[in-house]
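*Asks:* The sequence and its predicted three-dimensional model are supplied below.
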Amino acid sequence: MATHTLETAERPSVEELEDLAFELRTKLLHLCGTYEGAVHIGGDLSAADIFTALYHYGLRVDPDDIANPARDRFVLSKGHAAVCMYIAMAMRGFFSYDGIVETYGQLDSAYGMHPCKVQLPGVECSTGSLGHGLPLAVGMALSARHRREDHRVVCLLGDGETGEGSVWEAAMAARSNELGNLVAFIDRNRQLMTSFAEERVVFEPYPDKWRAFGWNVVEVDGHDMGALVAAIDALPATDSDRPTVVIAETVKGKGVDFMEHNLAWHAGSLGAADLERALAALESTRNKESV
């Protein structure tokens, strides 16, 4: 396969990544406290550790050379978590966090509620219609194979959207085409917009479904940064013949006690008092987990 030069910075330690994930959650809450509309804060918080592990450790990307052909491609299938992706990208150096806060959700803003590749350079795919991200990622991975390029295509899905038939058609196509350069991360927070997952759609035995479609399956605690790093380090070579799915068990609203497992916080906004309460809860959670 053809290779390209892409300089990679020294990767941070697990402890440094944990600090970055805390910073990401803090910035998420601040944005939620300043934006007048609703932010999909529950699913943003559940995916924050995954975004941190990918953008600061796993993805081979260069914010100063966003079109480098050697770059890994990232597809956010759960497009409603766009603001978490924006902040992770800002922390990685793609653009400024202040710019997100100042314009998020406004008409013609580059930072919409769902990501748009036309509006925001560095975004590989416009997404938001659930169930579409993995099919797009399959096409990108297949194109890379035909071009004999060795980058990865990484797709982040919510578990709820894997109730869509398009996801399983894409899963079957990925294995049929032996796309070992494709990796799917599942934010398995077990909640939908208005219900808990198993109440509406029976997903279990969830890992076995992916195995039945011929995928390499990795199961991790999606809030254990060490486990996420280990899963990334153990990914098969891009010229292998099986796609990989990393099923990350997460908690919707992770880090803020009154949001965790709470259906009301699929999306919402924070007033000044709620923001102060949320930040205090986040700090408390961090202190407990560091003991």
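*Replies:* Perfect, thanks for sending it. Residues are numbered from 1 along each chain as shown.
*Asks:* only C-alpha atoms for contact and neighbour calcs from this point on.
*Replies:* OK.
*Asks:* so Leu136 sits in a helix?
*Replies:* Yes. In this structure, Leu136 lies within a helix as judged by DSSP: H, G, I helix; E, B strand; the rest coil.
*Asks:* Nearest spatial neighbour of Arg229, chain-adjacent residues omitted?
*Replies:* Small correction: residue 229 is Val, not Arg. Ala53 (6.7 Å; CA to CA, 6 or more residues apart in numbering).
*Asks:* The one you found and Leu17 touch, don't they?
*Replies:* Yes. Between Ala53 and Leu17 there is a contact at 6.9 Å, judged by CA atoms under 8 Å.
*Asks:* Name the secondary structure element that contains Val183.
*Replies:* Remark: Val183 resides in strand 182-188, with elements defined by DSSP states H and E.
*Asks:* how far does stretch 247-264 stretch from start to finish?
*Replies:* Stretch 247-264 has its terminal residues 24 Å apart, counting by CA to CA, to the nearest Å.
*Asks:* Count the neighbours of Ala267 for me.
*Replies:* Using other CA atoms under 10 Å, Ala267 has 18 neighbouring residues.
*Asks:* Now do the contacts for it.
*Replies:* If you count contacts by CA atoms under 8 Å, 6 or more residues apart in numbering, Ala267 has them with 38-42.
*Asks:* Out of those residues, which comes closest to Tyr104?
*Replies:* For the contacts of Ala267, the residue nearest Tyr104 by CA to CA is Val39; the value is 10.0 Å.
*Asks:* How about the contacts made by the closest one?
*Replies:* With contact taken as CA under 8 Å, 6+ apart, Val39 is in contact with 32, 113, 267-269.
*Asks:* Run through the helices of the stretch 101-250 of the chain in chain order.
*Replies:* Counting by DSSP state H, counting those that start in this stretch, the segments of the stretch 101-250 of the chain that form helices are 133-146, 165-176, 197-200, 206-212, 225-233.
*Asks:* Could you dump these into TSV and include mean neighbour count and distance to Val123?
*Replies:* Compiled in TSV, those are given as follows (neighbours: other CA atoms under 10 Å; distance: least, CA to CA, whole Å):
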stretch	mean neighbour count	distance to Val123
helix 133-146	21	13
helix 165-176	18	21
helix 197-200	14	29
helix 206-212	14	27
helix 225-233	17	21
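*Asks:* want to compare, so here's the second one:
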Amino acid sequence: MTDRSNTLATIRDNALWMRRRAFSMVHAAQLGHPGGDFSATDIVATLFFGVLRYDPARPEKADRDRFVMSKGHATGVLYTALCRAGYYSEDWLETYMQPGSKLNGHPNRQYVPGVEANTGPLGHGLPIATGIAIAGQIDGSDHRTFVLTGDGEIQEGSNWEAAMTAGHRKLGNLTVIVDRNRLQQGQGTEETSSLDPLPQKWTAFGWEVIEVDGHDHAQLLEVLGAEPGDRPRAVIANTVKGKGVSFMENQASWHHGVPSDEQFAQAMEELV
């Protein structure tokens, strides 16, 4: 088996584990955002197990790549990835959303190793990541900065201020991935505030734009692992909210839905 095949197998195995473990956490806590967790799982798994440079024993290592989870409500996928990557033991996941837990509803870098920025109020992650990328550019560092946003989140104006800045400064060390599942809390993005034509918007701000299947690990690995260019890169990842569980897929209600015992059992049967 080639190194690439081994990497893809590792990504696939971790993505499955992350979906199953995250849904178990949401079921136990009866809190969470599993629909958005599942649309983003393949993206996050590809980053952590095929692309990012990091050392869980030294979370603040200067030359690490940075990952900012801007859609901060998707903690199920983030916490399981960090756990699987070795930042903390699986015992931590048992405390998800419990009183006093470090793993609360939005990530906090003061408590959770591997978290680069406190996120949750939407529209803040890309501006923070842009600042990190500017610092790297000034320092002459070769670290890269990746930020994952929700598509509904792109309706926040602060994203476009950051996009304009990043394009102007030609931040080739910055990649934004848009989790384009076309659903946000309550209804579709296009019914709320239309984003299309989304690729052309990023292009107009001076970004290189690539569209991918956000559940195809091979496509994601090729695009996210590509060498930086001379412009910031926007990866529009077309995804399915609730991916992997039949009754959750493309259902806005699963933005923050929680499963009954029967639904949990069905999901575990399907996630194989």
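*Replies:* Structure's in. What do you need? Just so you know, these numbers come straight off a predicted model, no measurement behind them.
*Asks:* tell me the secondary structure for the residue nearest to Val229 of the first structure?
*Replies:* Reducing the assignment to helix, strand or coil with three-state DSSP, the entry for Ala53 of the first structure is helix.
*Asks:* so stretch 243-253 of the second structure matches what in the first structure?
*Replies:* Across the first structure, the stretch matching stretch 243-253 of the second structure (TM-score structural alignment) is residues 254-264.
*Asks:* Any idea how far apart the tips of that stretch sit?
*Replies:* The first and last residues of stretch 254-264 of the first structure sit 14 Å apart, counting by CA to CA.
*Asks:* Flag every buried residue along it.
*Replies:* Going by neighbour count (16 or more other CA atoms under 10 Å), the buried part of stretch 254-264 of the first structure is 254-257, 259-263.
*Asks:* Skipping adjacent residues, who's closest to Gly157 of the second structure in space?
*Replies:* Closest residue to Gly157 of the second structure in three dimensions, ignoring its sequence neighbours and counting by CA to CA, 6+ apart: Gly123, at 7.4 Å.
*Asks:* What is the neighbour count of the counterpart of that neighbour in the first structure?
*Replies:* By TM-score structural alignment, Gly123 of the second structure lines up with Gly131 in the first structure. Burial of Gly131 of the first structure, expressed as a neighbour count using other CA under 10 Å, amounts to 23.
*Asks:* swap in Phe196 of the first structure?
*Replies:* Other residues near Phe196 of the first structure number 16, with proximity taken as other CA under 10 Å.
*Asks:* What residue in the second structure is paired with it?
*Replies:* Structural alignment places Phe196 of the first structure opposite Gly188 in the second structure (criterion: TM-score structural alignment).
*Asks:* Chain neighbours aside, what residue packs nearest to its match?
*Replies:* Arg182 (5.6 Å).
*Asks:* hang on, the earlier thing: so can I have TSV of the helices of the stretch 101-250 of the first structure showing distance to Tyr86 of the first structure?
*Replies:* Rendered in TSV, the data for these read as follows (distance: least, CA to CA, whole Å):
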stretch	distance to Tyr86 of the first structure
helix 133-146	17
helix 165-176	24
helix 197-200	26
helix 206-212	29
helix 225-233	20
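*Asks:* quick one: which of those is nearest Asp64 of the first structure?
*Replies:* Distance to Asp64 of the first structure, taken as CA to CA, is lowest for helix 133-146 among the helices of the stretch 101-250 of the first structure, at 22.1 Å.
*Asks:* what's the average distance of the closest one to the second structure?
*Replies:* Superposed on the second structure, helix 133-146 of the first structure shows a mean distance to its aligned partners of 0.7 Å (mean CA distance after the TM-score superposition for the first structure).
*Asks:* Report the distance from that helix to the chain centre.
*Replies:* Its chain's C-alpha centre and that of helix 133-146 of the first structure lie 17 Å apart, by CA atoms, centre = their mean, to the nearest Å.
*Asks:* tell me what that helix is packed against?
*Replies:* Helix 133-146 of the first structure makes packing contacts with strand 73-76, strand 153-158, helix 165-176, strand 182-188 when contacts are defined by 3 or more CA pairs under 8 Å, 6 or more residues apart in numbering; DSSP states H and E.
*Asks:* Name the residues that touch stretch 195-204 of the second structure?
*Replies:* Residues outside stretch 195-204 of the second structure that contact it (CA under 8 Å, 6+ apart) are 154-155, 163, 189-190, 208-211, 234, 236.
*Asks:* So which of these wins on neighbours?
*Replies:* Ranked by neighbour count (other CA under 10 Å), those have Ala163 at the top, with 25 neighbours.
*Asks:* give the contact list for that one.
*Replies:* Neighbouring residues of Ala163 of the second structure by CA under 8 Å, 6+ apart: 126, 202, 205.
*Asks:* ok, back up a step: list residues touching both of Ala53 and Leu17 of the first structure?
*Replies:* What both Ala53 of the first structure and Leu17 touch, as defined by CA under 8 Å, 6+ apart, is the set Met225.
*Asks:* more crowded one of these two?
*Replies:* The neighbour count for Ala53 of the first structure versus Leu17, taken as other CA under 10 Å, is higher for Ala53 (24 against 20).
*Asks:* Just want to check the distance between Ile247 of the first structure and Tyr206 of the first structure.
*Replies:* Between Ile247 of the first structure and Tyr206 of the first structure the distance, using CA to CA, works out to 9 Å.
*Asks:* Is Arg66 of the second structure in contact with Glu116, as I believe?
*Replies:* Yes. At 6.8 Å, Arg66 of the second structure and Glu116 qualify as touching, with contact defined as CA under 8 Å.
*Asks:* Between the two, which is the more surrounded one?
*Replies:* The neighbour comparison of Arg66 of the second structure against Glu116 (other CA under 10 Å) goes to Arg66, with 24 against 21.
*Asks:* Can you tell me how far the more buried one is from Ala162 of the second structure?
*Replies:* Counting by CA to CA, the separation of Arg66 of the second structure from Ala162 of the second structure is 17 Å.
*Asks:* need the contact list for the alignment partner in the first structure of Leu82 of the second structure.
*Replies:* Residue correspondence, TM-score structural alignment: Leu82 of the second structure in this structure matches Met89 in the first structure. For Met89 of the first structure, the residues meeting the contact criterion (CA under 8 Å, 6+ apart) are 55, 95.
*Asks:* Which residue is the nearest non-sequential neighbour of Ser109 of the first structure?
*Replies:* Among residues not flanking Ser109 of the first structure along the chain, Thr103 sits closest, at 5.8 Å (CA to CA, 6+ apart).
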